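Peer 1: A predicted structure for the sequence below; I have some questions about it.
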Amino acid sequence: MHAIPDDPAGERILWRLDADNPHRPFLFVLTKSKPDWSHLVEQAGWPEADGEHAAVRDYAPLLAQIAAGREFAFRLTANPVQNTSNPIKPSEIQAKQTADGRQRSYRIGHRTAAQQLTWFLTRTERWGFDVPEARTDPPARGLEPEEGPDVPSAREVRITARNRLSFKKRGDDKKPVILHTATFEGRLRITDPVVFTERLLGGIGPAKSYGCGLLTLAPLQAHTLNGHRATGNR
């Protein structure tokens, strides 16, 4: 990450590319050191164009607002996965390892929207927040939803994008890396400020080096997160 002036080996850099508008994507980056984006503007942007090319913001004002019970709008692109020693459709290598008695656990990506949403909702507690029930108007008489322990309540979250990414690591001729990603948007409520802050700064889930795990927040009245071009240093 050439925007970091010092050696970034000791810090985790989180980033996410939001391409809601493919003609005007937004790059969000969270760093510990203050970044310098001038080279990126010169190489890939329009240096002579009017307006702000990159916005750098300090995270301190946001961190000061973290408190139990506080609610925010959020966006997260994650890599929902499960660990299993018995994959339903094992790869050729996995099948050979099993046949040779080399049983091990494999990390498998969730592929359906239902699996990805369940992965997210069953982990929010360990990330220091929960997702409140959806705010809906009372149903008309006779149209009340079913109730019971097996009927999950609707939550204030939706998947806005799902992608299958396939690429090779630089200088590596092995099989490509394949990621199944999902972008979650909705409303969250902080339950554990300490744990939540750790996840906010440290990221959520695997594949952080590939643009997953950055949780961004916005005031509830401004649910869209595409008003900034880059997050600031923390």
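Peer 2: On my side now, so go ahead.
Peer 1: please make it C-alpha for all contacts and neighbour counts, starting now.
Peer 2: Noted.
Peer 1: counting contacts, what elements does the longest strand belonging to the chain pack onto?
Peer 2: Longest strand of the chain, by residue count under DSSP state E: strand 177-190. Packing contacts for strand 177-190, counted by 3 or more Cα pairs under 8 Å, 6 or more residues apart in numbering; DSSP states H and E, involve strand 71-78, strand 129-130, strand 157-167.
Peer 1: report the distance from that strand to the chain centre.
Peer 2: Remark: strand 177-190 is offset 5 Å from the chain centroid, using Cα atoms, centre = their mean, to the nearest Å.
Peer 1: what's the answer for stretch 17-31, then?
Peer 2: Per Cα atoms, centre = their mean, the centroid offset for stretch 17-31 relative to its chain is 13 Å.
Peer 1: now do the same end-to-end measure for that stretch.
Peer 2: Start-to-end span of stretch 17-31 (Cα to Cα, to the nearest Å) is 15 Å.
Peer 1: how about stretch 186-195?
Peer 2: 19 Å.
Peer 1: who touches that stretch?
Peer 2: Residues from elsewhere that reach stretch 186-195, judged by Cα atoms under 8 Å, 6 or more residues apart in numbering: 66-75, 125-132, 156-158, 196, 220.
Peer 1: next up, a structure to set beside the first:
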Amino acid sequence: MTAWLTRIAPDLRHPVARRDLRDITAVHRRVMSLVPDDLGEQPRHRAGVLFRLDHTTLGPVLLIQTALPPDPSRLPEGYGTVATRDITPLIKALTTGMTVHYRIAANASKRAWNGDNAGKIVALSGQHAEQWWQRKADASGLDLRHLRAQPQPAARGRATPVRHAITLFEGQAVIADAEQARAALLAGIGRGRSFGCGLLSLAPTR
């Protein structure tokens, strides 16, 4: 079990960075450029790539988690400020009973079984989205103690028609099962993992 976390603050004066941020499929390609090209089928899965675009008061921040050491030198020159660290010790240090802060931008959704949308994947919002996260958190070894849910801009693709509704869930939880929590951290949660959904962040409370 190994994991690296790369934080990129794109320089909004850089034309390539601005172009990427307008298209989630371009962000996906940029993220995948940090890992080797010769990974065969399912390269994202083999490289353990998950990412999240956080919207902060100082601008967008791209968080990228990989199971392989990333190569930031493959980014265009001047793309943005980049920092990478090995988070394997932090993941291994998680223990059952530990209280943590959590944050995840997820595609809360389900398959409709009746009505006009029968057979389609439909986005959930409000209380239904919160209930979705409660179920996912339980299955990921987290006992939620506090939950705040905020709708985020949808992940949209221009060159490729992609649209994923995103809800940001954050709050506090107690780790009920450390092994399940570690597995969720490494694998991601829910749909849309290729397009900025599903990266779970956990930090012990102080």
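Peer 2: All right, it came through fine. These numbers come from a predicted model, not from an experiment.
Peer 1: TM between them?
Peer 2: For this chain pair, the superposition-based TM-score is 0.74 by TM-score structural alignment, normalised by the length of structure 2; 170 aligned residues with a Cα RMSD of 2.0 Å.
Peer 1: so how far is the helix or strand that the longest strand of structure 1 is followed by off the chain centroid?
Peer 2: Downstream of strand 177-190 of structure 1, the next assigned helix or strand under DSSP states H and E is helix 193-202. Helix 193-202 of structure 1 sits 14 Å away from the centroid of its parent chain (Cα atoms, centre = their mean).
Peer 1: so helix 193-202 of structure 1 matches what in structure 2?
Peer 2: Mapping helix 193-202 of structure 1 onto structure 2 (TM-score structural alignment) gives residues 178-187.
Peer 1: how big is the offset of that stretch relative to structure 1?
Peer 2: By mean Cα distance after the TM-score superposition for structure 1, the fitted stretch 178-187 of structure 2 averages 0.9 Å away from its aligned residues in structure 1.
Peer 1: what sits against the residue lying farthest from the centre of structure 2?
Peer 2: The outermost residue of structure 2, judged against the average C-alpha position, is Gly115 (30.9 Å), by Cα atoms, centre = their mean. Residues near Gly115 of structure 2 by Cα under 8 Å, 6+ apart: none.
Peer 1: so Phe196 of structure 1 makes contact with Phe129?
Peer 2: Yes. Phe196 of structure 1 lies in contact with Phe129 (Cα atoms under 8 Å); the separation is 6.6 Å.
Peer 1: got a markdown table for the helices and strands packed on strand 177-190 of structure 1, with distance to Ile13 of structure 1 too?
Peer 2: Formatted as a markdown table, those follow (distance: least, Cα to Cα, whole Å):
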| stretch | distance to Ile13 of structure 1 |
| --- | --- |
| strand 71-78 | 15 |
| strand 129-130 | 22 |
| strand 157-167 | 20 |
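Peer 1: those strands: which one's closest to Leu201 of structure 1?
Peer 2: strand 71-78 (13.0 Å; Cα to Cα).
Peer 1: counterpart of Arg52 of structure 2 over in structure 1?
Peer 2: Aligned partner of Arg52 of structure 2 by TM-score structural alignment: Arg16.
Peer 1: do Ser109 of structure 2 as well
Peer 2: Ser109 of structure 2 maps onto Val81 in structure 1 when the alignment is built from TM-score structural alignment.
Peer 1: what about that match, distance to Leu201 of structure 1?
Peer 2: 21 Å.
Peer 1: then Lys169 of structure 1?
Peer 2: 25 Å.
Peer 1: neighbour count: the two, which is higher?
Peer 2: Set side by side, Lys169 of structure 1 and Leu201 show more neighbours around Leu201, with 20 against 10, by other Cα atoms under 10 Å.
Peer 1: picking up where we left off before, between the longest strand of structure 1 and strand 71-78, how many degrees?
Peer 2: 170 degrees (axes from the mean of the first three to the mean of the last three Cα atoms, to 10 degrees).
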